[in-house]
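Peer 1: This is a predicted model, with the sequence first.
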Amino acid sequence: MLGFILKFLAILGVLFYAELLQPVDHHVIEPFTAAIAKVSVWLVGLFDSHAISYGKILQSTTNGFAISIERGCNGVEAVIILVAAMLAFPAPWKHRLAGLGVGFGAIQSLNLVRIISLFYLGQWNRTWFDWFHLYLWQALIVLDALVVFLLWLRWLPRERAPA
């Protein structure tokens, strides 16, 4: 257990440091965040044609309300936590890669729900927007990473005990 924790913390530190590097931010994080804004506006456009995106901004064309998807709002930190946990845990690589793929999808899917709900909450009530943004959704995104990790652990094949 101690080995897992030390590996987890080391990988977590390296990945969070790498995320802060200017080239990674410029070539990976910013384009990824802009893509999240584009996917969000596409999803909103399925039932509401009054939204546009530019860069990392999602904006209503009817009232001008806009949200900017910033660090901590793009799901990258939750993915980093999940990646660190799955890489630190002793498991076959094919299981790690499958878990990372499913986990990334789960975290980003929930994050899209988060962004779209905040987009509409902000237009409806600023107090509720702030509460959901600062408290509820932050916790749910990290909880999503934890739940994915725990489900992944249950999915891993068990080692057979020697006869």
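Peer 2: Okay, I see it. Numbers count the residues shown, from 1 in each chain.
Peer 1: Please make it C-alpha for all contacts and neighbour counts, starting now.
Peer 2: OK.
Peer 1: Quick check: the residue lying closest to Ile5 once chain neighbours are set aside vs Phe4, distance?
Peer 2: Setting aside the residues directly before and after it, Ile5 is nearest to Ala88 in space (C-alpha to C-alpha, 6 or more residues apart in numbering), at 7.7 Å. In this view, Ala88 and Phe4 are 6 Å apart by C-alpha to C-alpha, to the nearest Å.
Peer 1: A further structure is provided below for comparison with the first:
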Amino acid sequence: MLRFLIFFLIIQSVLFGVEMLQPVQSAIILPWTSLLADVSGALMSAFDPNIATTGKVVSSTLNGFAVSIEPGCNGVEAMLILLAAIIAFPSPLLYKLKGLFWGFMAIQGMNLLRIISLFYLGQWSQTLFDWAHLYIWQALIMLDALVVFLLWIHYLPRQIPPSQSLPEAHA
């Protein structure tokens, strides 16, 4: 367990350090954030024709309210934590890849709900928007990463320790 924790912290530190590099921000993080705004806008446009997106901003053409999806609000940090945990945990590569795929889907799905709910909550009450943005959704996104990791561990194939395996038959 201690080995996992140390490995996890090292990987997490490296991933967060790499994420902060300007070339990574320019080439990956900012385009991802704009894509997230576009997907959020497209989903909202299915039931609200008054939605516009420009870059990382989703706005209402009806009342001018807008949200800007900033770094830290794009699900990348939660995904990096999950990535570090899955890499650090001893398991076969195929299971790591499956965990990362389903974790990505879960975290980004939850993040889309977050963006959409905050967009409409902000039009109703700035105070509730601020509270939900800073406290509720931050915790829920990180909790999502933790739950995905725990479910992933639960569904890993069980390995029988060598001391508990059946003795070999000798001829």
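Peer 2: On my side now, so go ahead. Note that the coordinates shown come from a computational prediction; the quantities given were computed from them, not determined experimentally.
Peer 1: more neighbours, Ala88 and Phe4 of the first structure?
Peer 2: Just comparing Ala88 of the first structure and Phe4: by other C-alpha atoms under 10 Å the higher neighbour count belongs to Ala88, 20 against 16.
Peer 1: Surely the more buried one and Phe8 touch.
Peer 2: Yes: with contacts counted by C-alpha atoms under 8 Å, Ala88 of the first structure reaches Phe8, the gap being 5.1 Å.
Peer 1: in the second structure, which helix has the most residues?
Peer 2: helix 93-124 (DSSP state H).
Peer 1: what ranges do the helices span in the second structure?
Peer 2: 2-19, 22-24, 30-45, 76-88, 93-124, 126-131, 137-154.
Peer 1: deepest of those, which one?
Peer 2: helix 76-88 (a mean of 22; mean count of other C-alpha atoms under 10 Å).
Peer 1: Quick one: the residues in the first structure that it pairs up with.
Peer 2: Here helix 76-88 of the second structure aligns to the first structure at residues 76-88, judged by TM-score structural alignment.
Peer 1: quick one: that stretch to the second structure mean distance?
Peer 2: Superposed on the second structure, stretch 76-88 of the first structure shows a mean distance to its aligned partners of 0.2 Å (mean C-alpha distance after the TM-score superposition for the first structure).
Peer 1: what does that stretch rub up against?
Peer 2: 4-5, 7-9, 11-12, 15-16, 96, 99-100, 103-104, 107, 141-142, 145-146, 148-149 (C-alpha atoms under 8 Å, 6 or more residues apart in numbering).
Peer 1: go again using 7 Å as the cut-off
Peer 2: 4, 7-8, 11-12, 15, 96, 100, 104, 107, 141-142, 145, 149 (C-alpha atoms under 7 Å, 6 or more residues apart in numbering).
Peer 1: Let me have those residues in TSV, extended by distance to Trp155 of the first structure.
Peer 2: Formatted as TSV, the contacts of stretch 76-88 of the first structure follow (distance: C-alpha to C-alpha, whole Å):
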residue	distance to Trp155 of the first structure
Phe4	18
Lys7	21
Phe8	20
Ile11	23
Leu12	23
Leu15	25
Arg96	11
Leu100	13
Phe104	16
Ile107	18
Ile141	21
Val142	20
Ala145	15
Phe149	10
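Peer 1: measure Gln164 of the second structure to Ile153 of the second structure for me?
Peer 2: Separation of Gln164 of the second structure from Ile153 of the second structure (C-alpha to C-alpha): 21 Å.
Peer 1: sorry, that was for Asp48 of the second structure
Peer 2: Note on Asp48 of the second structure: its distance to Ile153 of the second structure, by C-alpha to C-alpha, is 40 Å.
Peer 1: again, but for Arg3 of the second structure
Peer 2: The value you get for Arg3 of the second structure to Ile153 of the second structure, if C-alpha to C-alpha is used, is 16 Å.
Peer 1: cool, and Val18 of the second structure?
Peer 2: From Val18 of the second structure to Ile153 of the second structure the distance is 26 Å (C-alpha to C-alpha).
Peer 1: which ones are touching Trp137 of the first structure?
Peer 2: Arg114.
Peer 1: Apply 10 Å and report the result again.
Peer 2: 73, 110-111, 113-115, 117-118, 131, 143 (C-alpha atoms under 10 Å, 6 or more residues apart in numbering).
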